[in-house]
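Participant: here is a sequence with its predicted model. Questions after.
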Amino acid sequence: MLDQTPSKTRPAAAPSDHPALPRPKVGILLANLGTPDGTDYWSMRRYLGEFLSDKRVIDYPSWKWQPILQLIVLSKRPFSSGEAYRSIWNEEADESPLMTITKAQIAKIRTQVHEAFGDAVMVDFCMRYGNPSTASKVREMVAAGCEKILFFPLYPQYAGATTATANDQFFRALMDEKWQPATRTVPPYFENPLYIDALAASIERKYAELEMRPDILLCSYHGLPKRYLMEGDPYHCQCQKTTRLLKERLGWDDTQIMTTFQSKFGPEEWLKPYTVEEVARQAKAGNKRIAVCAPAFSADCIETLEEINEEIRESFEEAGGEDFTYVPCLNDDDAHITALTSVIADNLAGWLVPQTA
């Protein structure tokens, strides 16, 4: 929902029949991956069909991939994916945890942004796949008077399959606007000190709750085909640097933390080591207590709540592991919101000046 309905005025010296225009504003549109509208077969099929048809996600030729997707994948996968979503679904709100958390994040960001810049800004969110769509939110912002829009994909590390496809969809939405707003896109923020501090603080808090310290922390990032790295995608390097910066902030050595990758899909080799295999290897090597965090996700979702906390945990325990700890994503933690708001403020430079106290 947009912040408020802006008042409309007729431009100075305009003829009497000139339509009234809304007061100019700057829009801040944050974007995340997306979520199905429900856990039933058709809701899941629509969502997965949109997601898995994205050329940034799976770049096989359409003539080869679409028959497989439509006739095989989308005949079976909606059932298993629906079951996975049902295990984490927010029944009270009838929505996925990603949607619930994103709404909470936006409410807090909106408050901080308005405190800094007043009512000259409008804050909202969209999803790359599913609802609310990017196009619908761009349309609402333009109609409400946003002559400038800052578009913020909520991915700390850049990847073509996440940041780039979100930007693609934003630019496609702009193509339908008669009067396009001036736009900026927010670059990856994996090096931002406030983000690293928030990540470290969340791990320190979790460790303080445990009776025994984990033997190792796995930083599990969503995976990509290794081929994407070879073709120039910087994601792998940015993930490795995130782990290094986190390690330095925590004051740990290399034996206490490592980078792994999850969510492999299809027959290709993906970035390694695979989290699901590494947790089993750690257990067999004698590390019976491990912790897993997910620095690539700004909010808990199916990949963290179901894949990490259920499937990957099971792999660890079946290999002889004893204590598995999942460190939740930063979600709407105040330190995380402050970090995101700081990134927004930096990227508004030249457009808006913060209000003086």
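Facilitator: Ah, there it is.
Participant: can we go C-alpha only for contacts and neighbour counts from here?
Facilitator: Will do.
Participant: now do the same contact list for residue 177.
Facilitator: Taking CA atoms under 8 Å, 6 or more residues apart in numbering, we find residue 177 in contact with residue 139.
Participant: so it belongs to a helix, correct?
Facilitator: No - secondary structure assignment places residue 177 outside any helix; it is coil (DSSP: H, G, I helix; E, B strand; the rest coil).
Participant: mind listing the helices for this protein?
Facilitator: Using DSSP state H, the helices of the chain run over 41-52, 62-68, 74-86, 97-117, 134-143, 165-174, 193-209, 226-230, 235-250, 275-284, 313-318, 334-347.
Participant: second one coming, line it up with the first:
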Amino acid sequence: MPAIGPLPSGHPPVKARKIGVLLVNLGTPDGTSYAPMRRYLKEFLSDKRVIEWPRAAWFPILYGIVLNTRPKKSGKAYDIIWNRERNESPLRTFTRAQGEKLGQRMAGEPNVVVDWGMRYGNPSIAERIDALQEAGCERILVYPLYPQYSASTTATVNDKTFEHLMTKRWMPALRTVPAYHDEPVYIDALARSIEKHLATLDFEPERVIASYHGIPQSYFRKGDPYHCHCQKTSRLLEERLGWPKGRLMTTFQSRFGPEEWLQPYTDKTIEELAKQGVKRIAALNPGFVSDCLETLEEIAGEAAEIFLHNGGERFAHIPCLNDSEEGMDVIEAMVRRELRGWID
């Protein structure tokens, strides 16, 4: 074997070996106007993990109808919750804060570099992996920010990560954080957050709705464990809170298209509770790590309106864990567990 000669002129120096942690959330448009909304929706709804229909059947609908009508409607919804101070969606604000606070908590590990990105939109997974490599990271832990696993969420983050690594001559070693729907630290954080928020209310909810993002029933029948993960989260949470069975109700929101989705539906359940005479409820979103369109506009806004319009009197939305101390306890615990063997 021939001897290896000196490095070519201009070859970049080898950086100190570091370990990267990349928090990845679903994604966000860059603005609420038509163009950025269409760009975001195109990327999101073109993902085969999200819409599993044959491309020949789905693309004419996507490009002929959805991308011509939905950007304007979605833009109006985003505009209601938009963070005008930073000119960005709350999801980006909270995900950035989670990355920054995790970096502070990991400051005692000098070789760990923390970053954050989005599956759809900016900053992209590819961009941030490149940035971590440029910072000298030879090992990277990718953290899909979804407590309950679904192919349409966790798997597509991993897909995109590996897809980008396929372009690399020198690939970093990679780990991914698994679902943590039943981890004691996560259940305890949810329970503490609920208890703290309910203590601030001037009424006691008769029912508390745990609303998870839905998936089509067909995905569940194909073996997606998401429904089971959601049900287990709710059961463990109810036990941790010491509530009688039935006070915490599991529902599913955000259905799209003509297929049957996981049931019971959140909007229908809330409407029915009001019609049955329930006057006071609270709602939370255990499947969302950060408040976003689906929690702030769909639940805190639309669901509250449905309940009050049909006879309910008091409605409270319990925020997601976001970058709270409880939320950061979960993220830090999961990261430290998955970094075992890479850090002392």
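Facilitator: Okay, I see it. Small disclaimer: the values here were computed from a predicted structure and weren't measured.
Participant: TM-score for these two?
Facilitator: TM-score of the superposed chains, computed with TM-score structural alignment, normalised by the length of structure 2, equals 0.96; 339 aligned residues with a CA RMSD of 1.2 Å.
Participant: any idea what residue 229 of structure 2 aligns with in structure 1?
Facilitator: Aligned counterpart of residue 229 of structure 2 in structure 1: residue 238 (TM-score structural alignment).
Participant: how about its match, nearest residue that isn't a chain neighbour?
Facilitator: Once flanking residues are discounted, residue 238 of structure 1 sits nearest to residue 157: 5.9 Å by CA to CA, 6 or more residues apart in numbering.
Participant: contacting residues around the counterpart of the one you found in structure 2?
Facilitator: Under the alignment (TM-score structural alignment), residue 157 of structure 1 pairs with residue 148 in structure 2. Residue 148 of structure 2 sits next to 179-181, 226, 229-230, 287 when contact means CA under 8 Å, 6+ apart.
Participant: picking that back up, was I right to think the match of residue 229 of structure 2 contacts residue 188?
Facilitator: No - with contact defined as CA atoms under 8 Å, residue 238 of structure 1 does not reach residue 188; the gap is 9.0 Å.
Participant: identify the contacts common to those two.
Facilitator: 157-158.
Participant: which residues touch the aligned residue in structure 2 for residue 99 of structure 1?
Facilitator: By TM-score structural alignment, residue 99 of structure 1 lines up with residue 92 in structure 2. Taking CA under 8 Å, 6+ apart, we find residue 92 of structure 2 in contact with 27-28.
Participant: before we move on, what about residue 89 of structure 2?
Facilitator: With CA under 8 Å, 6+ apart, residue 89 of structure 2 has these contacts: 28-30, 78, 81-83, 292.
Participant: please list only the buried members of those residues.
Facilitator: Taking 16 or more other CA atoms under 10 Å as the criterion, what is buried in those is 28-30, 78, 81-82, 292.
Participant: of those, closest to residue 152 of structure 2?
Facilitator: residue 28 (15.9 Å; CA to CA).
Participant: what's the match for that closest one in structure 1?
Facilitator: Match for residue 28 of structure 2 (TM-score structural alignment): residue 35.
Participant: now for the residue nearest to its match when sequence neighbours are not counted: which residues touch it?
Facilitator: Closest residue to residue 35 of structure 1 apart from its sequence neighbours, by CA to CA, 6+ apart: residue 130 at 5.8 Å. Residues near residue 130 of structure 1 by CA under 8 Å, 6+ apart: 34-37, 47, 50.
Participant: and the closest residue to residue 120 of structure 2 other than its chain neighbours, how many residues sit next to it?
Facilitator: Nearest non-adjacent residue to residue 120 of structure 2, counting by CA to CA, 6+ apart: residue 27, 4.5 Å away. Counted with other CA atoms under 10 Å, the neighbours of residue 27 of structure 2 add up to 21.
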